[in-house]
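# one predicted model, sequence on top.
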Amino acid sequence: NSNRFMLRALLAQLGCEVTDFGIVADDLEVTRKVLRDAAQGHDLIVTSGGVSVGEEDHVKPAVEAEGSLDMWKIAMKPGKPLAYGRVHAAAFIGLPGNPVSSFVTFLLMVRPFILATQGVNEVVPQAVMLRAGFDWPRPDRRREFLRARMMADGSVALFHNQGAAALNSTTWANGLVDVPAATAIANGDPVRFLPYGDLLW
C-alpha cells in the first residue's frame, strides 16, 4: 500500500486538501459508490490501480458509469494504463497500480494538471541536456522515463533496476531521463534529464 502514502504526501506538498477514502474493495458497485462520494465537495479524484483490463479492475467501468472517461492508456513507460475523465463535477485521474508507474505519472501528469488549476503558468518541467553515463541498447516503442542520478562529473547514471515495482529507484534517483520512443542510447550520448527539483517542488 505504498502508493497511498506516497500520493498523499505528493498532493499535500502541492497544497491540496486530501481526503483519503482508503482501499476500495474489488467490486464494481462499491467502486461506483466511492467515486460518487468522492465527487461531492472535491475538485479532483486520484486513484491508484484498477484502471487496467483485469477481471477485478473496476475503476474504468465505474468511471464510465458515473461520468465520462475521456482518455485511457498512453504510449509511456512506465505508466501506460493512465486514465482521465470526469465523475460528476470532479475531474478524475486514474494512475497505474505499480509504485514506480504511479510515481512517474503523478510527476509528469497529475502535478502539471494541479498546478494549472491553481493558476500557475509554467507547469512543464524544464529538461537539461547531460551526457549519458550508460548504455540503453533496447529501445521501446513507447516514450520512456528512466530513474537516474546526475553525477558530480556532469554525467547521468541509471538505477540498476528500471522495473515498475522497484520503488527504491525513485529515492536513489534525483531525476528522470526522458527517452523518446524507439530510441537507443549509447554511453556519451546527450540525453534530456528532468531533475527532481523541477518535478517535486
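Sure thing, it's come through. Residues are numbered from 1 along each chain as shown.

# from here on, just use CA atoms for contacts and neighbour counts.
Will do.

# so what does the lengthiest strand in the chain touch, helix or strand wise?
When the chain is parsed with DSSP state E, its longest strand is strand 143-150. If you count contacts as 3 or more CA pairs under 8 Å, 6 or more residues apart in numbering; DSSP states H and E, strand 143-150 packs onto strand 76-77, strand 155-158, helix 168-172, strand 175-179.

# what does the helix or strand that the first one is followed by contact?
Remark: after strand 76-77, the chain's next helix or strand is strand 83-87, criterion DSSP states H and E. Judged by CA atoms under 8 Å, 6 or more residues apart in numbering, the contacts made with strand 83-87 from elsewhere in the structure are 35-36, 39, 51, 60, 63, 66-73, 91-95.

# work out the gap between strand 83-87 and the centre of the chain.
Distance, stretch centre to chain centre, for strand 83-87: 15 Å (CA atoms, centre = their mean, to the nearest Å).

# give me the distance from the following helix or strand past that strand to the chain's centre.
Toward the C-terminus, strand 83-87 is succeeded by strand 90-95 as the next helix or strand (DSSP H and E). Offset of strand 90-95 from its chain centre (CA atoms, centre = their mean): 12 Å.

# and stretch 132-139, by the same measure?
Worked out by CA atoms, centre = their mean, stretch 132-139 lies 23 Å from the chain centre.

# what is the end-to-end distance of that stretch?
15 Å (CA to CA, to the nearest Å).

# try stretch 15-31
Termini of stretch 15-31 sit 26 Å apart (CA to CA).

# check stretch 46-54 too.
End-to-end distance (CA to CA), stretch 46-54: 19 Å.

# check it against this one:
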Amino acid sequence: MSETELDTAANCGDDREPALLPVDEALSRIRAAITVVPDRERVAVRSALGRVLATDISAPGDVPMHTNSAMDGYAFAAGSLPDADTADLTVVGTSWAGRSFDGEVGPGECVRIMTGAVMPAGADTVEMQERTDRDGDTVRISLPQKPGNHVRYAGEDMKSGTAALPAGRRVTPADLGLIASLGFGEVDVWRRPRVAFFSNGDELRSVGEPLRLGDIYDSNRYTLYGMLTRLGVEFLDMGVVRDDPDAIREAFTSGARCADMLITSAGASVGEADYIKDTLDELGEVDFWKMALKPGRPLAFGRVGDTPFFGLPGNPVSVMVTFYQFVRPALIRMSGETETPRYRFRARVRGGIRKRPGRTEYQRGRLTQSTDGSLEVGTTGDQGSGILRSMSVSDCFIVLTAEQGDVADGDWVVVEPFAGLV
C-alpha cells in the first residue's frame, strides 16, 4: 500500500475525509469574496452608536483646550512657597468652571478653584480643599507641594490633529462621548448591510400553524433574526419557501435584488427533494462544501448574481455554529469594521470530552471559576446538532481542533465565550 493510500484509508477512530474543507481555508475563501458596502451615511452623533465609522476622526484642537484644575481646591505657584511645614496664603478670588479668574496669582496668594476651571495666570499647582484649613480669606496648606499637582494640561488627552478614532471602528458609548468632546455633531458611517433570509422545506411550519405528522416549527428564522439583530444589520425575513422550483427561483431572485447578502437554512445539503443546487446553478455561482466541522458539515457559499450567498444547514445548532463562525465574520467585513482576532482563552476541562480526530468541533460549554480563581469548562451534555437547548444553556464554545482526539479531565482546551459574540 502506498503512503498516499495509508493517509486516506478509512479509520474507525477518526472523522477524516479527504474531501473535507478545513475551517481556515473556508474562512480565507469567504474573506476574499466579501467587500465593504459601497455607501456612506452622515448621521447625528447619538445615532452613530453601534455604527462603523467610514472616515477617521481627528481632534480639531487640543483636548482639553485649556490647562485646568482636576480638583476643587486652591491654585497657587509652588515655586513661591516657603521652606517650612505649612504656608498661609491669601485668597484673592475664585476661578469657576466656565468663568475664570481674570487676575494673576502672586507670591503668598491663591485662588479658590473648581474642577475643570481654567488655571489662573501665575498658578501652577492645586491643593484639594479637603487638605486645607481656611479661616476667612486665609488658607493654610501643608508643605512641600509638588509642582503641577492636580492640574490637567491643555492637550493632555489629545493634541490638535491627533487621530481620535479610526475608520472601521464600531462606535461604543465611550466613543460617543469622545466624539462630542471634540465638538462634532455628525459623523460619516458605512451603510448597514441588508440581509435577506428564508428557510426551505415542505416540513417547516411557522409558529401558530398546526403541525401534521412529520412537520416541525421553523426555529431557524428566529435564531437568524436574533443573530442579525445583535449584529446591527438591516434584514428582510422572507419566511418559509416550499420545495418548489418556481418558488425557490423567485425567492432567490427577489432576495438578491433587494439585499447585500442572502442566507438560507436547510438548503446546504443536496438531496432528491432539494432544488437549491439546480436553482443556484442557473442564477449564480455557488460551491457546496463539506466542511471539516462539527456541527455544520454542509455549507454552501457563493453568489446569486452579484449578491453573496450562504446556504446554512437545517439543524438548529448547525445554523448557529456556521453563522457565528462564517457568516458573522463576513458581515463584519461587509460592514466596513476592522477585523480583529476572535477572543479566545484556555480553561481546564471538567469531566473530559469524547472526540475523534478529523474535524474542528464547537462543543457547547459552561464556564465556572474554581476556588483558586482559575477557569474551568464543561460541556452542556448531549452535543447533537438538533438540540437547540444546548446553545440556550451554554455560555461558550469549546473549540477542539481537527487534530485533537479525546480530552481528559483536567486538560487545557480553547474556549470562545459568547459574551461579545452571541
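Ah, there it is. In this text the structure is predicted, and so the values were computed from the model without any measurement.

# picking that back up, reformat the helices and strands packed on strand 143-150 of the first structure as a markdown table; add mean neighbour count.
Listed next are these as a markdown table, based on neighbours: other CA atoms under 10 Å:
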| stretch | mean neighbour count |
| --- | --- |
| strand 76-77 | 21 |
| strand 155-158 | 22 |
| helix 168-172 | 16 |
| strand 175-179 | 23 |
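
# these: which one's closest to Met6 of the first structure?
Closest approach to Met6 of the first structure among these (CA to CA): helix 168-172, 11.2 Å.

# that closest one packs against which elements?
For helix 168-172 of the first structure, the packing partners by 3+ CA pairs under 8 Å, 6+ apart come out as strand 143-150.

# so where in the second structure does the strand it packs on end up aligned?
Strand 143-150 of the first structure corresponds to residues 360-367 in the second structure, going by TM-score structural alignment.

# mean shift of that stretch relative to the first structure?
Compared with the first structure after the fit, stretch 360-367 of the second structure shows a mean deviation of 0.5 Å (mean CA distance after the TM-score superposition for the first structure).

# got a list of contacts for that stretch?
Applying CA under 8 Å, 6+ apart, the set of residues contacting stretch 360-367 of the second structure is 23, 292-295, 321, 375-380, 383, 390-391, 393-403.

# got the contact list for Pro99 of the first structure?
Ser2, Asn3, Ala164, Ala165, Ala166, Leu167.

# please list all residues in contact with the first one.
Pointing back at Ser2 of the first structure there. Counted by CA under 8 Å, 6+ apart, Ser2 of the first structure has contacts Pro99.

# so which of the contacts of strand 83-87 of the first structure sit within helices?
Cross-referencing those against helices under DSSP state H gives Leu35, Arg36, Ala39, Lys60, Val63, Glu66.

# ok, which pair from those is furthest apart?
Applying CA to CA across those, the maximum distance is between Ala39 and Lys60, 15.5 Å.

# just to revisit the earlier point, by neighbour count, which of the ones in helices among the contacts of strand 83-87 of the first structure wins?
Counting neighbours by other CA atoms under 10 Å, the top entry in those is Val63, with 25 neighbours.

# quick one: what's aligned to that residue in the second structure?
Val63 of the first structure maps onto Leu280 in the second structure, by TM-score structural alignment.

# could you check how far its match is from Leu27 of the second structure?
Counting by CA to CA, the gap from Leu280 of the second structure to Leu27 of the second structure is 21 Å.

# the nearest residue to Arg134 of the second structure once chain neighbours are set aside: what's it in contact with?
Leaving aside its sequence neighbours, Arg134 of the second structure sits nearest to Arg140 (CA to CA, 6 or more residues apart in numbering; 6.3 Å). By CA under 8 Å, 6+ apart, Arg140 of the second structure lies in contact with Thr86, Ala87, Asp88, Leu89, Thr132, Asp133, Arg134.

# still on that earlier bit, which of the ones in helices among the contacts of strand 83-87 of the first structure sits closest to Leu200 of the first structure?
Out of those, the member with the shortest distance to Leu200 of the first structure (by CA to CA) is Ala39, at 26.1 Å.

# what residue of the second structure matches up with the closest one?
In the second structure, Ala39 of the first structure lands on Ala256 (TM-score structural alignment).
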